[in-house]
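J.: Provided below for reference: sequence and predicted model.
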Amino acid sequence: MSPKIQTPDSHAKETATELVLDIGPVAHGGHCVARHEGRVIFVRHGIPGETVRVRLTDAEESAKFWRADVVDVLDASPDRVGHFWHVADSRRAWAHGHPPVGGAEFGHISLPRQRALKTAVLAEQLKRLAAVEHFPGTVEAVGDGQADADLNHDAGAGLGWRTRAGFSVTTGGKLGMHAHRSDHVIPVREMPLAVDGINRLRLWDIDLQGIDRVEVAAPANGSRPLVLLAPAADTKAKRLSAIVAQLPDDVSVATFDPLKDEVRQLRGRTWVQESAAGHDYRITGAGFWQIHRDAPGALVGAVTEFLHDGGFLEPGSVVADLYAGAGLFTAPLADAVGETGSVLSVEGAPGTSRDARKNLHGAPQVEIVQGRVERVLRQKPRNFDALVLDPPRAGAGKSVVSQLIAAGPRAIAYVSCDPASFARDVAYFQQGGWSLTGLRAFDLYPHTHHLETVALLTPRR
């Protein structure tokens, strides 16, 4: 019989099942592996080597594995630290009768151990999916030692780095965040991972009734922030005006429909201005931009260094930026190839592609094309010296990888935010006669399980 699990969304008066487990190795996805009577249990908020008491959160008898949260630590790892955020602390949250919020699942682990665990996950995915026996590096810290007191940027502690944050709203109209894999929304009164430009808005003091979701962007360059409100279908204009009136005058406010990709001005601008690698970028609405304040510079530096050092990027080169967004990589690529070279910039999202056109309007060597990467590559075949590939979390996939190989570039710089899809795509490249010749990994998401990689792929000689 399946254990009875009490969840915050359940009205049934059931007794939650707790177990004592020895925590095994870290796994992709923000949890560690434990076993109970032969069954695998994915445990969040533990550290390998610990003995803990857990609360089962997903334990159907027919399931291949169960899920659990740590509620007490019986034998702690020396790398365990006090969690910096009470509502994300699993032990404290469950003691108060609710699950922890997501988004800081490694906050109980020292930063060096977090990066060691992320290194282990990347190495395991590469070995298992791409038969890469050894990752010759570690996940690198980004921004440490560069704290900015004016922006409450505590880089050395892994805090104050998010320039973007998304929030839900409780049924009572309070700012909140979801628990992991749950519809339960927990009220929040701070966001320690966010820059001060987000926290100073004090969105938790505002009555948000009539709003389903809130997105905030506070650019690292200190330019005007943007608050995006996703209103419920029956929310009146008067209610929206009341919310806008509670926000500082120097903040832009707009509504957005995440399904239709529509943004409508309420006050100020519907976009923010970001800066990176000597360029300014306009990002409209919830358009994609790297969320760590130092991520754009770190990633552009890694990509251009790989391509420059290999002799693949120089004046006159023909290159492409695929899944290009608003042009983060396109602009420095245009600088490198000069007016004698060319850059094809491909982005699928119409709004983001429009931003790219505005951002690159002064670069005649750049061609902006909106559309799916695979379709554009079929329509615009050419001999590329190099490609930059920055796909969404799901990766490029076998079909696109095959097209990239067929395009015949001399090198590909692959930027990825997911080690599993990245390792799978590396395997596809290897099957097509290519090699992984360079790889760096960055901790752009401290206190979470996420990491970013930049790889150099080249055809085997």
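T.: Yep, that arrived.

J.: only C-alpha atoms for contact and neighbour calcs from this point on.
T.: Fine.

J.: ok so W94 is a helix residue?
T.: Yes. Secondary structure of W94 (DSSP: H, G, I helix; E, B strand; the rest coil): part of a helix.

J.: what sits against it?
T.: Going by C-alpha atoms under 8 Å, 6 or more residues apart in numbering, W94 touches V71, P100.

J.: please report how far it lies from V70.
T.: 9 Å (C-alpha to C-alpha, to the nearest Å).

J.: what segments of the stretch 151-300 of the chain are helices?
T.: Assigned by DSSP state H, counting those that start in this stretch, the helices in the stretch 151-300 of the chain fall at 196-199, 237-245, 295-309.

J.: in the longest one, what's buried?
T.: What that stands for is helix 295-309. Neighbour counts over helix 295-309 (16 or more other C-alpha atoms under 10 Å) mark A295, P296, G297, A298, L299, V300, A302, V303, T304, F306, L307 as buried.

J.: neighbouring contacts of the helix or strand following that helix?
T.: Following helix 295-309 in sequence order, the next helix or strand is strand 318-322 (DSSP states H and E). Strand 318-322 is touched from outside by 313, 329-330, 333, 337, 341-347, 373, 383-391, with contacts defined as C-alpha under 8 Å, 6+ apart.

J.: structure B:
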Amino acid sequence: MTDKPDWTGRRLRVEIGPVAHGGHCVARHEGRVVFVRHALPGEVVVAEVTEDAGGGFCRADAVEVVTAAPGRVAPPCPLADMALGRDRCGGCDWQHADAGTQRELKAAVIAEQLRRIAGIERDVQVRELPGGPLRWRTRARLAVDRRGRAGFRAHRSHRVVPVDDCPITVEGALDGVTGRRWRPGAELGVARDADGEVHVSAVDHKPQRRRSRAVTRQVSGSGVARETAAGRSFQVAAQGFWQVHHAAAEVFAQVVARFAAAPEGGAAWDLYGGVGLFAAPLAEQVGPTGSVLLVESSRQAVEDAVANLRDLPQVDFRAGLVEHVLDDTSVPSPDVVVLDPPRKGAGRAVVDAITARRPRRVVHVACDPAALARDVGLFEERGYRLGELEAFDAFPMTHHIECIALLERDPSGE
């Protein structure tokens, strides 16, 4: 038996192949796959191996560019500089690519995931959101190092890289956060809402006998963010879920409403409905004689949704896991379903519960292309076909993408 290779620390000269899901590209060396960050397809780079478990692949960071691709640019953030090596901030994946190249790479990832997982061939374009690739992020989570400095973690590491500023966060979000000392090991949540109020919370992990106790304290702001979208005002817990790109909620609500096209007097489901962003336009479409069921597992979010949509009595609110609520046969069958599941996707149980009620349309909002492809494949098995697909660069400089897919019941299966 031969020993498994361990290339950790080894430098390899490799030619970079296609982009892969996760913020890296694929290269090959001596019969092994090398997933290389901070490189672009078509480049020749020197890559230093950072992780090697001894199998058929390893992970590496580009440390020298021998032949650059046309889309390569100097990173706008100094903490993404190649010269820093492993001391680079892990928050961004594509600072070395111009904005157009980033969108092309993300489109290729979506198309590859749909083809490989769901067996669907689809040309994909990723749309830019208003505001450009910098100063878009309204919410951020930071960690605190042993010296009490706030920062972001290095890639696939618990090590904290201290920061003075972050060029993808909106102006003012980190004021008063990065310039002070915090309890070592704390975690910080920062949100700047539509009114310009900055909400900062700190989670301190305090030892208690043989375990630690997490204590959350509000440092600044009221803790209740005020946001606007779809012609309405929303209140949301500052550390609760809201789209992090300042323009995303408005754009996504418009696309969801267009895809849903819920009939007047009809029934709609808004699954994983949060604080009511998508339930609001659905309620307007079905009107006062229709119904909208909003299902959300976070009780705090449901309480916020009730307050946000108090003027829409056609909305019914259920706090609980989606798969459990949909087991209730008294829930009216929908004409349209909107679902915005967590990153892992909806999964078979939820897809089966939805398709058993035979809605005409399903609008799927997804922040992970692999999870979207898995769910789309499940819907296809149940007689739903992928119609329109909108993809958005809602997280510039990172590998994350937001997709909104329209699935329509195949009439030939009726």
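T.: Yep, it's here. This one's a predicted model, so the numbers in the text were calculated from it and none came from an experiment.

J.: of all the helices of the stretch 151-300 of the first structure, which lies closest to G49 of the first structure?
T.: Across the helices of the stretch 151-300 of the first structure, G49 of the first structure has its closest neighbour in helix 295-309 (32.0 Å, C-alpha to C-alpha).

J.: ok now that closest one, how far from the chain's centre?
T.: In terms of C-alpha atoms, centre = their mean, to the nearest Å, the centre of helix 295-309 of the first structure is found 18 Å from the chain centre.

J.: tell me who's in contact with the aligned partner of D52 of the second structure in the first structure.
T.: Using TM-score structural alignment, the partner of D52 of the second structure in the first structure is A59. A59 of the first structure makes contact with S2, P3, I5, F65, W66, R67 under the criterion C-alpha under 8 Å, 6+ apart.

J.: one more: K118 of the first structure?
T.: V139, H449, H450, L451.

J.: now for the third one: what does it line up with in the second structure?
T.: Spelled out, it's H450 of the first structure. By TM-score structural alignment, H450 of the first structure lines up with H400.

J.: so how far is E105 of the first structure from the equivalent of A154 of the second structure over in the first structure?
T.: Structural alignment (TM-score structural alignment) places A154 of the second structure against A179 in the first structure. Separation of A179 of the first structure from E105 of the first structure (C-alpha to C-alpha) stands at 11 Å.

J.: okay, the two: which has more neighbours?
T.: Using other C-alpha atoms under 10 Å as the criterion, A179 of the first structure and E105 rank with E105 on top: 23 against 19.

J.: show me what contacts that one?
T.: E105 of the first structure neighbours (C-alpha under 8 Å, 6+ apart): G30, R44, H45, A88, H447, T448, H449.

J.: got it, and H96 of the second structure?
T.: H38, A39, R72, V73, A74, P75, A80.

J.: make a markdown table from these and add distance to R28 of the second structure, secondary structure and neighbour count to it.
T.: What follows is the contacts of H96 of the second structure, written out as a markdown table (distance: C-alpha to C-alpha, whole Å; DSSP: H, G, I helix; E, B strand; the rest coil; neighbours: other C-alpha atoms under 10 Å):
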| residue | distance to R28 of the second structure | secondary structure | neighbour count |
| --- | --- | --- | --- |
| H38 | 16 | coil | 25 |
| A39 | 14 | coil | 34 |
| R72 | 21 | strand | 19 |
| V73 | 24 | coil | 14 |
| A74 | 26 | coil | 13 |
| P75 | 26 | coil | 16 |
| A80 | 24 | helix | 22 |
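
J.: between which two of those is the distance greatest?
T.: Counting by C-alpha to C-alpha, the most remote pair of those is R72 and A80, 13.2 Å apart.

J.: count the neighbours of T8 of the second structure for me.
T.: By other C-alpha under 10 Å, neighbour count at T8 of the second structure equals 16.

J.: then the one 10 residues further on?
T.: P18 of the second structure: 14 surrounding residues under other C-alpha under 10 Å.

J.: correct me if wrong: it contacts V33.
T.: No. Counting by C-alpha atoms under 8 Å, P18 of the second structure does not reach V33; the two are 11.9 Å apart.

J.: which residues are in contact with both of those two?
T.: V26, A27.

J.: the spatially most central residue of the second structure and A346 of the second structure, how far apart?
T.: In the second structure, the residue lying closest to the centroid (C-alpha atoms, centre = their mean) is C367, at 4.1 Å. In this view, C367 of the second structure and A346 of the second structure are 12 Å apart by C-alpha to C-alpha.
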